[in-house]
Every structure is written in C-alpha cells, then in structure tokens.
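Chemist: coordinates only, sequence not included:
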C-alpha cells in the first residue's frame, strides 16, 4: 500500500487528511489518497494561473513535442497503466488494455491538433464600408481550465480534457474521480517526465462537492469541463455564471434492429455494446428495439452469447465481467431489476449477483417508465423490446430525457436516412451499436446528455477564444 499525495506545481504535496482506496472486486485496501483542503486547491489554481502566462506563449511545435512524448512514454508503459485501471476500477484487463491503446491515440491526436489551430481570412470588402480593410481571426487559449473527470475511463477521459487543453496552450487543474485517482496521478508524472513546465498540470484529489465548488467560484478558472451525472452537470451550469462549460452527461443509449438484418452477424457487437466495462459506459447499449420479424431469433442468440461471458477477477486474462464500481451501485442495479420484474418485465438471463459481480442481465417487455429504461443504468443491464414500424422505433428511442448517441442496423437506405434525420441525439451510428467511439470524432449530446463537444479538434475550439484582427490599409 502506498500513500498518494496531491500534484501541484510539479511536486507532490502532502495533506493533513487521507482517504482509503479499495479495489472494487476484492475490496482490498490499495492506497491512501490525499484529500485537498481549500488552501491547497487555491494554490493549485494560483500555480496554474502563473504558469499559463509563459506556457500560452509556447510554440505549436513545442506543445506538439510534449504531447507526442507523453504518448510514447505511455506506449512504453502500457501494461503497467492497464494494471492500474484493472486494480482501481475492476475493469477487466482486456478492456483496460484497450483503454490504454485508445489513450495513446488520444494524446497523439492532441499532439497533431496542436499544429492545426487555424483562423480564417475575412473578406471585409464584401461590405461597401469594408473596402481597403483586411481581416483575419486567430484562436487564443482561455487560461486555467478546471477539469472534472469520471471513474469509468480514468486514463482516456482525462486525456480528452488534458490533451486539448495543453494542445491549445492552457493550464489545468484536474480533479479526478475519487475511485480512480491513481490513473490521473500517473499521467501527471508522465507529463512532468515529458517536459511539461511545472504548474501547467495540477492534480487535486478529494470530494467533488468541495473541489468542484472551489473551481467554480475562483475567478482564475475560465472554463469547467466536466464528465459525469446530469444532476451534477445541472448544478455546475447553474453556478458557472460566465465561465465556459463543456458538460458530458448521462444517457440511456438505444439501438434499433431492422427486419432485414442478419441478426447472427451483429450479436458480438451487441454483447460488447451492452456489457463492456460492466455497462459503465456513457454510450452503453441500454435499450434495444428489434423488429418483431427477427426478435425471437435475435433474443435467443443474444442470450446464448451473453451467457458465455466469464465473471471474475479483473486481473485474470479471460475475465469479461467484474465488479461494479461500488457496493451501492450493485444494490441500486438489483433494486432496479426487481422494480422491472414487479411491473411485468421478464428477466430472461442474469438479474442477480454472483460473488459480488452482477451477472449480465437481459430484460424483455420493460415499460418505458421503469428505471432500467428511462434512467441511466450504468450496469450490465439491457432491455429489449419489439416494434412493427420504423417510425415507432424512432419514437421510442426519442422518448427519453437523454440524447447522446443511438445506433441502427438496417439494409434499407431510406430507413437509415430517416433515422439519421429524426433521432434526437448528438450522434447516429448506422450499422453499428451506439457504443462506437473513436477519439477524434465530435462527441457530445443534446437534452440532458449535456452541452458542447469533445474530440480533440472540437474540444480545442471549446478551450480557445476567437479573436478578430482588422487592418485598415487606406
């Protein structure tokens, strides 16, 4: 067991209080984590503000070089990093390794985008009064970014905030999830090794309610970028005032399966979409609407494939499903399953725990008001319902307070276009599950799924200010 301190101005900073960190699967004590107090959070912000003055002047190739070096260092130590994820989160090792591979790419994309922060020329003489004037725009970094990250992708979702912030020339105060601080502290060490100036990246650990409020209240914080629950996202939006915000919030992502689809060819993708990382994915496939003509075949194949998944220790090479992030999440999930059952839904596989691990669960005929349907379940639970007409399926998907991503499998081009035009989401995935994401694409939602977009280029736009320059050539 090791004691982990804060990371402020390139140095480890001890605190008066530490909290115990337990691994979700075995419940073993694995670390003592610093709890930042108000003065330490303010010190981190102050150091970030001071470092921004010089770092914002770094050339694009210098910022590129730092991010590229971090990517290379992480590649060299990818197994060590994957073990950290598996230990602190109970993410099965195969998925932890996949996350690290994505994180390496995310920092590579950030490095590349550091060289592509462009403005544009404005033809001012298009207006009569603009004759003999020349205009152009440039993008400038905002300042200190307050970043608050969730537990479910502790390396890659940190990269989606830290990467674009550094690419754009900002400094950062990062508050990682309380269950997964080791990943954030590890990457901070790699940035120091890669030559990032002290104070540009600071990591403060402790309760989100305390640190988040301090970040929101401080005048030097120019933007809050947050990934987490809609409840906390709403509170941030209410308190942020004129601070810029990017809010990546919840979802109950849905998949439509049309009648002309060979369902046997999509089962593996559906299993991955519903159950990878124990369903603890913002775009996990939570609702499936399958055409009645192919529903029975799909359900039979889906059950058989789901029952092949292996439960157990996340550090075992062949584990597919391990423990949810906390006992409270396990109990909540079981309670929601019981509610569905009491209201006429059929639990056709799973529905109970086995050695502290929730078995992947498929539910039929769940009404849309049930929590497993209308709330974000964030567990290995998926509901399957049938439809007759494609418009009915689209309407069912849209009957949600969320709108992050949705998927549709179909060989019917008009139906694909109909879905693309009418699904009320930030991203429509045609012929794949809604769980698909690559890290340079624009990613974000509508409704209660949040505001703004991530994906390196798009996050950089959120983290920079456009400035207009006009020359009078008369």
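Modeler: The structure has been received and is ready for your questions. Since the model is a prediction, treat every value here as computed from it, not as a measurement.
Chemist: Going by C-alpha atoms from here, please, whenever you check contacts or count neighbours.
Modeler: OK.
Chemist: For residue 113, see how far away residue 39 is.
Modeler: 35 Å (CA to CA, to the nearest Å).
Chemist: Got another one to weigh against that:
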C-alpha cells in the first residue's frame, strides 16, 4: 500500500475539511503508518450539525437513486475498497471481498426501502364515536441521526447505518472508529459523487471527545451505536429521551446435537469461529457439543482449525489476519493463561493464531467475558437443556446457532433461547443483510437490516379527518 493517497479530512458539506489535529492510522499487519486523519474540531462539528439540522430530504425515489448510484460506484471500485480493508482493518482478502459484497447489497436494500416508506389506514368506524372519521398513519424522518460505528465491519456496518437513515429522509453524521476511518471517507466520497445534498452526510473523526460533543448537542434525534456494552450504556444514558439503537457485545454460542450432520456443521463452525480474526459479535465463543459426539467433533474441529493459515492478510492463502492492534492481541493472549489449549495460542505482533481451548471453568474469563478474538471454547454438554441454560445464563443475548436434524429440538430451542436470533443448522454468526439483526439483555436493542432500521429511524404520525361530507 506504499505510495497510496488517502482521503484524510472530515467530510462536511460534500467536501473534505482538514484540521490542525490528526490521528495516525496504521497498517494492522505491518504496524506502520498508513495516513494521518484530521480530528473534528468544535467548529467543524458545529458546521456539520448546522447543515444536518437544516437538511431537507428529497423525494423517496430520488434518495433511492442516490443510494443506487453509491452502490454502483462501490461495485466499480471494489478492489480499492478491498485493499483498504486489508490494510487498515487487517482483513484477509476473502474477508475483505465479502465485506465489500455485503456492503453493495446493503446499499441496494436501502435504496429499495427508500421507495417503500408508508403507513396504513386506520378503521375509525370500527369503534364507537369513530363513525364519520377517517385517518391514516405516515412515517416521517427523525431528523438528524448520529451513527457511531466500530472497527470490525468498517464498511458494511457503516452502510447499515447510513443507508437506512438516508433512505428514511434523515441527515446522517457518522463517527467511524478511529482505528478504521479511511474506508468511511472513501465511501463518503461516493455519496458526494452520487449527488447527496450538502448536509445529508457528514463524517467526523476522532475519539470519545467527538462522540461526547455529538451527544451533548440537542439537534440529533437518534443515536445508532455499535460497539461495547459499557460504551453503549453510557451513550444510551446521555441520550435521554432521544431514541437509540444499540448493537452491543455477546458471548455467542453454537450447539451441535448428537443427531447433527457433522459434515455440514464442523466446516461451518470452523469458519464462523475465526472470520475477521474472531472480531465479530456473533463469532462462536462457546461451541457446545452433545457428549456422545464430543470426541469426534473435537478431533475434526481442532484439525480444521489447525489447518487455518494466520499471517499477512494481503496473501491469498491467509485465513486469519491480525487483530485490530497489538494491545488487543495481548489482551486476548492474556485470557489463555491456565486454560487447556488444544491448538493455537501463539502470538506474533497483532496476529494471534486460531486457538481452541477445552472445557474452561464456568467462572473463567473465557466463558464470562466477550473474547472478541480468534479463540473458541469447546464445551461438552449432556443435553439441550444444559446448552440453553449456559447460553441464557450469560449477560448477553445476540444470536445462537443450533445443528440438529430433529424438528422438536429446533422448536424447543427457538422458543426457549433468550437471544435475538436462533439459526437452525447454521452458526451463531449466520447473517443475511436483509434480515432483522439485534439482541436482547446486554446485547442491546433495536434492529439492523434496512427494512427494520428504516422503521427505527423514522417516526409514525397519525393523521385524522372529521366532518367530511359524503
């Protein structure tokens, strides 16, 4: 990536603005500087907020046209986005290509939803006193949406915030992770090329002080946040009566029952445990295996994990790249002390080899904290009852996978697991971008998925008419 030129300013009023303060962005594998990105000053933030507050959305079909143009431009520049994700996020080529493909789909789905926003007729004559009245509901924009996004999906998660918010007629102020700001700027440039009106989108860079400034201002009406539970709880508290959407952490589990198709289940579990170096909220942290097939699953799963290649994400054969920083890799490495490591556990710089630990204690950090790294825990279970108890016993509730051939087992799990999504014969990390995606308990509330996010980022208004002749 040497010699590359990057967009490094804050994006305000359809232009990039440089400031006196900057933050360094590293190549996550080589641990060398890629660029320095301008940090939003109070003046820059105020201009972004003022433009957003005065933004008047165009018609839905025009918003759809803009989103489709952004999608088409992203598709035309997919290699540039892929290479940037490899460098600044540390994604292996396959993960980066998948991220770009999903972002293209998310923008396409958002464009479709921009044309479908509507309400319903209310049957007033169905109630006493309602005769002679008519009414309907309509959905209107919330106004200004602030989106605070993480490093682990710095393109697609950004599209899941910007796309539905813009589709619903809102102005959007994005504060991307300071670890991965460059891809957000490249996306913003596509919005400018596609004809997004000034004020429709701003991108402000910086750490917590920038987020605090956006929270302190009263003009935003909605906060969409993806990140840690602690940070999400703080943002939610400071938002007051303003609306929030929180997609937070997880200790995700996937269950393999004795009647599962192991030829299907095990390869899926290997992939879902270590995609993006395990830095995915729904990565398999607990692989819960019914005891009668535990030894076979253990052998085949560990063998599959041992075949994964960790290292330079720019190499075509690499399966697992670096974590977001050396400090993050050291944190996860520190969680392995005293555990039975079946494979992996070696660290070089920010790269931690794919690691499987066996039967950690119930009160261990590995089963009570979100690992958010390339580590999975193998845990034998007696039956579905134990699996449900273990998953429901965590603070979190984002998603669970279940492999079984028994329909009664599947429905029992669907009814009793307290999570946002139960995926039968898929892993906890299964996701299609059109589906509703969100959690319960400490995993947050509200949903991503363009159709569902558009409803979150708009308000329902009732209109009634009385005294009409005829």
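Modeler: Arrived safely. In this text, all values refer to a predicted model and were calculated from it rather than measured experimentally.
Chemist: Got a TM-score for the two of them?
Modeler: The TM-score (TM-score structural alignment, normalised by the length of structure 2) is 0.97; 464 aligned residues with a CA RMSD of 1.1 Å.
Chemist: Between residue 39 and residue 113 of structure 1, tell me which one has more neighbours.
Modeler: Neighbour totals were compared for residue 39 of structure 1 and residue 113, and residue 113 leads with 23 against 10 (other CA atoms under 10 Å).
Chemist: so stretch 424-433 of structure 1 corresponds to what in structure 2?
Modeler: Aligning stretch 424-433 of structure 1 against structure 2 (TM-score structural alignment) gives residues 418-427.
Chemist: What residues sit buried inside the matching stretch?
Modeler: 418-427 (16 or more other CA atoms under 10 Å).
Chemist: Reformat those into a markdown table and put secondary structure and distance to residue 439 of structure 2 next to each item.
Modeler: Output for those, formatted as a markdown table (DSSP: H, G, I helix; E, B strand; the rest coil; distance: CA to CA, whole Å):
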| residue | secondary structure | distance to residue 439 of structure 2 |
| --- | --- | --- |
| 418 | coil | 9 |
| 419 | coil | 6 |
| 420 | coil | 4 |
| 421 | strand | 8 |
| 422 | strand | 11 |
| 423 | strand | 14 |
| 424 | strand | 17 |
| 425 | coil | 20 |
| 426 | coil | 17 |
| 427 | coil | 16 |
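Chemist: now, which of those sits nearest residue 327 of structure 2?
Modeler: residue 427 (28.4 Å; CA to CA).
Chemist: tell me the SS of the closest residue to that closest one other than its chain neighbours?
Modeler: Excluding the flanking residues, the one nearest residue 427 of structure 2 by CA to CA, 6 or more residues apart in numbering is residue 401, at 4.1 Å. At residue 401 of structure 2, secondary structure determined by DSSP: H, G, I helix; E, B strand; the rest coil is strand.
Chemist: how about residue 401 of structure 2, what does it touch?
Modeler: 253-255, 422-430 (CA atoms under 8 Å, 6 or more residues apart in numbering).
Chemist: aligned partner of residue 404 of structure 1 in structure 2?
Modeler: Aligned partner of residue 404 of structure 1 by TM-score structural alignment: residue 398.
Chemist: does that match really touch residue 440, like I thought?
Modeler: Yes - counting by CA atoms under 8 Å, residue 398 of structure 2 does reach residue 440; the two are 6.3 Å apart.
Chemist: Could you check which of the two has the larger neighbour count?
Modeler: More neighbours surround residue 398 than the other of residue 398 of structure 2 and residue 440, with 29 against 21 (other CA under 10 Å).
Chemist: and that one, what is it in contact with?
Modeler: 249-250, 252, 282, 419-421, 438-440, 443.
Chemist: same thing with residue 17 of structure 2?
Modeler: 9-11, 38.
Chemist: give me that answer again for 7 Å
Modeler: Counting by CA atoms under 7 Å, 6 or more residues apart in numbering, residue 17 of structure 2 makes contact with 9-11.
Chemist: Buried residues in stretch 82-98 of structure 2, which are they?
Modeler: Those would be 82-97, for stretch 82-98 of structure 2 by 16+ other CA under 10 Å.
Chemist: and the two most separated of the residues you listed?
Modeler: 88 and 94 (15.1 Å).
Chemist: Among the contacts of residue 401 of structure 2, which one sits closest to residue 215 of structure 2?
Modeler: Nearest to residue 215 of structure 2 among the contacts of residue 401 of structure 2 is residue 429, at 31.0 Å by CA to CA.
Chemist: and the one residue sitting closest to the centre of structure 1, how far is that from residue 454 of structure 1?
Modeler: Nearest to the geometric centre of structure 1 sits residue 157, at 5.0 Å (CA atoms, centre = their mean). Residue 157 of structure 1 sits 10 Å away from residue 454 of structure 1, taking CA to CA as the criterion.
Chemist: elements contacting the longest helix along structure 2?
Modeler: The longest helix of structure 2 (DSSP state H) is helix 93-114. If you count contacts as 3 or more CA pairs under 7 Å, 6 or more residues apart in numbering; DSSP states H and E, helix 93-114 of structure 2 packs onto helix 60-76, helix 78-89, helix 156-167, helix 450-456.
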